[in-house]
Structures are given as structure tokens and as C-alpha cells.
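Chemist: coords below, sequence missing:
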């Protein structure tokens, strides 16, 4: 094993990780050969996927900044991934330094990085937990000690629900968080779409079958249903490279047209 592939105990270097695949697509170095192999298979049929990953990241940053400007001061990021700058707390605190952030991920590599980067950082905490067990997250002392659910909170599910299979009840996971959120809270979702190129879908599903990185591509209507109870803000649920809330002339899309791997994103405000 190379220096690059030294990972914490309990990590199987033969099994790809969605967080590390995404890290590789963004140009990061915290990934293994198995992760790069998955990414390269996808890039072979959908070479614009690196741009999609960057657009997904930019969507997250713009959405968080927008909500901080709306007065949201609490953020829970589910499926954080390997830390990348600008992070959620960096983005939110550019608007208001009192913003508090909980980062949640199950990957031990992500957890290790978070512990190093967030050590002794007030108002920020990292929790190793599985999105599929929302009760564990909502009752975690780091979460309950930092987040006031009587006040608006933003819950982020960026590029994570497509790793939750139908039998794992993704709608129930969203509902569990929605029930704890105060009115005027927000939900941010981005999701890989069934409207993607069939060959790109096939390559990714074959490369990740039976692993934590396996994906369930959903239709536009299926993803919209995750926003039940929320009112979509801005342009609605649209391709991430098109999501923007400011003047149109201030937004330069990273992609032209429809990418072969389509990811859509939206921001919803919880109705009173």
C-alpha cells in the first residue's frame, strides 16, 4: 500500500467510498486506487462529470450563503464528505460569524480529517453517524448541545440521498428531520437523476454494486417529493449548474446544456 492509501483502521481499501470518489472528482488527494477506478469508469462515458462535481459544490456554497443572508444561523450537513474549502462554516461565517455547524458522515476517513480540521473550533462539531439512522443523529449530544431546534435550521443533503436505496426509506429519513425543524427552516438537496445518460448510469451502478457507493438514480418527480412540506426557493429543483438566486448576469454556468451525469439541486423553506 502506498503512502496515499494509508487509511484509518477499519477501512477496506478494496471497497470504494462515495466520499472519496467525490474527493477525487473535485481534484482532492484523500482517495484510494479503488475510488479512482470507479471515478475513471464514470469519466470514460461522462467526461463532464468533474464539472458536474464542481457545479454541485458551487451550488452548495451559493445556497448556504443565501440562507445565511436570510438569517439562518444553524446548519446540519448530512454526508459531509472529505472537507473541502470553502466549507459550510467558512461560507456561512462570512455572512455572520455566529453561525453554528454540525458535520455528519459515516466514513472514518472523513471523520479523521474533520477531527483535525475542527479541533477546538467553537460552534462547530463533527459527528460520525449514518444518515440512515436519523434518530441517532438527532439525539447525539453534539447535535443537541449545539443546535436549537426551536429556531430555524438548515439541513443539507448534498449528493447523499442517491446512496440511500428505496428499501432504506429515504423519504422517511427526510421526514424525521422535517419533524424536528422549526418553521422557516430550510432543506437543501442535490441528487443524481434518472434523466442522466443511460450508459453513465449503467457504468456507475456496475462499478459500485453492493458497496456503500451504490446509487439509486431518481426522476425529477421523485426528488421533488422529498420536498413535501417545503416551498422551493429560487429557481426550484434544477440542474445544479443552473441554480442561482441573484441576477442572471452574475452567474456563469460551469456547463453548457445537459451533462451526461445529471445532478439537480433545490432549496426548500419549511412552511409554517
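Modeler: Done, it's in. Treat the numbers as computed from the prediction; the structure is a model and nothing was measured.

Chemist: From here on, just use CA atoms for contacts and neighbour counts.
Modeler: Will do.

Chemist: Can you show me the helices along this protein?
Modeler: Assigned helices in the chain, in chain order: 18-25, 33-45, 49-69, 88-95, 108-117, 134-138, 141-146, 170-180, 198-208, 220-225 (criterion: DSSP state H).

Chemist: by contact count, what packs against the longest one?
Modeler: What that stands for is helix 49-69. Packing partners of helix 49-69 (3 or more Cα pairs under 8 Å, 6 or more residues apart in numbering; DSSP states H and E): helix 18-25, helix 33-45, helix 88-95, strand 154-158, strand 263-270.

Chemist: The ones you listed into TSV, with extra columns for distance to residue 213 and mean neighbour count?
Modeler: As requested, these are arranged in TSV below (distance: least, Cα to Cα, whole Å; neighbours: other Cα atoms under 10 Å):
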stretch	distance to residue 213	mean neighbour count
helix 18-25	5	24
helix 33-45	10	19
helix 88-95	23	20
strand 154-158	14	24
strand 263-270	16	25
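
Chemist: picking up where we left off before, which one of the helices of the chain has the most crowded surroundings?
Modeler: helix 18-25 (a mean of 24; mean count of other Cα atoms under 10 Å).

Chemist: Can you list the helices and strands that it packs against?
Modeler: Short answer (3+ Cα pairs under 8 Å, 6+ apart): helix 18-25 packs on helix 33-45, helix 49-69.

Chemist: Pasting the second one now:
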């Protein structure tokens, strides 16, 4: 079952979109010349950041599935890139249920790839925007049991939500709906690790009509207020790992963490 807006927006190929630029940075083909043009103006480190985000998601999702978490709400899904979140978790927990959400209509075209679940589990796709969290939650309840723990995945998403759009409030309200024992998985671009690089990326996205809200470590840490950070806490994306072998050390402008909801 794929859920979308009553009047889904048409794909605008005249303006770059974060999901499609991210796809291009990962080496995907599901983007348009306007997305490629923006991607080509970004520094090479942007490719590394996209890869680091993806690898962090894989490690965190696998660890959570190994802890018995079998429900995932992934907001800001992006264009499917193998392996997708449900493929990671259902390999460990075949009965896991995953609900994907994105606001780019092109992702809807690929929803069938996101909906190929194991026979025991379930996947669903919602076309919606994180800035309308109530709509996402209402539709997600059709698949997920909000009386049992859920992992909320916000990978490389919230730096596209500015302070004026109340990024922290959006996450706080989403987390407040989840039962005890749930988790927040979040990665976020840093403004303070490589300030000049962050400023360059922000400027290039702005030229493409996309506002960014890169944040400092304390500002990213605020997303986890009241939650129990899982060791190793708030780190850079390559530094976050649990049971898997440690990734190769490398510089990163991406903060990442997993936290449990008490």
C-alpha cells in the first residue's frame, strides 16, 4: 500500500531537490540535469558525506534490529539505493515493518522498490513532508503499532529544516509520540567541524534554491534532549559503530547518534 497526498505535486525538473542531489552524490541515475549541475559545484567532500551518512544508517539499523527493534519510521527516505533500510533490518528481523516517507514525488515512482518486503514483514511508503509531522504519524499508524517500540530514522534530513521552521520542535513532537523503548537515529551536517567547507556547501545549495541549516555540535545535541544517548554518543558518522568492525578512520563533517527514548 502506498499512501500519498490527495493532490501530489508534479516533479519540478527546473529546480534541484535534496533527494535527487543526494542520489547524484551517491552515484545514482535518478536525477535531472539541474540536480547534477548543483552536485558538480559541491566540493568532493560532499560525496564522502553522502556515503558516510548511508553507511551510518546501515550500521545503526542493523544494530537496532539486533536489539529486537522491528518497527522503523524512516523520514526523508530519498531515492532507493541498495541496500535499503528494510533490506538491512529484515535480514536480521524478517518480520520487521518499515514505513518510508519523502516529499519528493520522484521517490513515489520508485516506491515499488521500497515495498518489496519479506513475506513475514511489511513495508509502506508515504509521500509527505517532515514539516507536517501529524500527517505522517496519522498514516504511519496504519502500519506501525505505536504501543510498541519504533525506531525513528532521520538521516541527513534535519539540516534541510531551518531554525525558522522549528527543526528542534519538529523532532521533539515526533519523539513525543513514540513509546518508551523507542529510538531516535539522526545524522546531521556540522557547521563547526569544517566551517569553510560548510559555508561553501551552504552557499552552493542556496544558489540552487535550497536553504540549509547546518548546526554546531551543541545544536545537534539538542535534538536528543531528554533521551539516552547510546554509546559512543554523538560522534561523527564514521565513528559511530557497535557490533560491526570499526570503519576506516576518516574526516567527516557529519554528526551522528542513536538515542533511546526512556
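Modeler: Okay, I see it. Keep in mind the model is a prediction, meaning the values are calculated, not measured.

Chemist: Format the helices and strands packed on helix 18-25 of the first structure as a markdown table; extra columns: distance to residue 232 of the first structure.
Modeler: Converted to a markdown table, those look like this (distance: least, Cα to Cα, whole Å):
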| stretch | distance to residue 232 of the first structure |
| --- | --- |
| helix 33-45 | 31 |
| helix 49-69 | 12 |
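
Chemist: correct me, but residue 51 of the second structure touches residue 26?
Modeler: Yes - between residue 51 of the second structure and residue 26 there is a contact under Cα atoms under 8 Å: 6.5 Å.

Chemist: re the thing from before, can you list the helices and strands packed on helix 49-69 of the first structure in CSV and add distance to residue 255 of the first structure?
Modeler: Shown next, in CSV, are these (distance: least, Cα to Cα, whole Å):
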stretch, distance to residue 255 of the first structure
helix 18-25, 15
helix 33-45, 15
helix 88-95, 23
strand 154-158, 19
strand 263-270, 12
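
Chemist: These: which one's closest to residue 108 of the first structure?
Modeler: Ranking these by proximity to residue 108 of the first structure (Cα to Cα) places helix 18-25 first, at 10.3 Å.

Chemist: Any figure for the gap between the counterpart of residue 185 of the second structure in the first structure and residue 158 of the first structure?
Modeler: Using TM-score structural alignment as the criterion, the counterpart of residue 185 of the second structure in the first structure is residue 188. Distance of residue 188 of the first structure to residue 158 of the first structure, given as Cα to Cα, to the nearest Å: 7 Å.

Chemist: Tell me which of the helices and strands packed on helix 49-69 of the first structure sits nearest to residue 179 of the first structure.
Modeler: Of all these, strand 263-270 comes closest under Cα to Cα, at 10.1 Å.

Chemist: Which part of the second structure matches the closest one?
Modeler: Against the second structure, strand 263-270 of the first structure falls on residues 254-261 (TM-score structural alignment).

Chemist: do the same with stretch 231-238 of the first structure
Modeler: Going by TM-score structural alignment: stretch 231-238 of the first structure matches residues 228-235.

Chemist: Could you tell me the end-to-end distance of the matching stretch?
Modeler: Span of stretch 228-235 of the second structure from end to end, Cα to Cα: 14 Å.

Chemist: what do you get for stretch 228-238 of the second structure?
Modeler: 20 Å.

Chemist: hmm, who's touching it?
Modeler: Contact with stretch 228-238 of the second structure is made by 52-53, 55-56, 187, 221, 240-241, 247-250, 252-262, as judged by Cα atoms under 8 Å, 6 or more residues apart in numbering.

Chemist: Buried residues, it. List them.
Modeler: 229, 234-238 (16 or more other Cα atoms under 10 Å).

Chemist: what's the closest of the residues you listed to residue 175 of the second structure?
Modeler: Checking those one by one against residue 175 of the second structure (Cα to Cα), the nearest turns out to be residue 229, at 13.8 Å.

Chemist: roughly how far apart are that closest one and residue 154 of the second structure?
Modeler: Applying Cα to Cα to residue 229 of the second structure and residue 154 of the second structure gives a distance of 15 Å.

Chemist: Spatially nearest residue to residue 43 of the second structure (excluding sequence neighbours)?
Modeler: residue 201 (7.3 Å; Cα to Cα, 6 or more residues apart in numbering).

Chemist: Would you mind confirming that the one you found makes contact with residue 44?
Modeler: No - if you go by Cα under 8 Å, residue 201 of the second structure and residue 44 don't touch, sitting 10.4 Å apart.

Chemist: what do these two both touch?
Modeler: Taking Cα under 8 Å, 6+ apart as the contact rule, residue 201 of the second structure and residue 44 have no neighbour in common.
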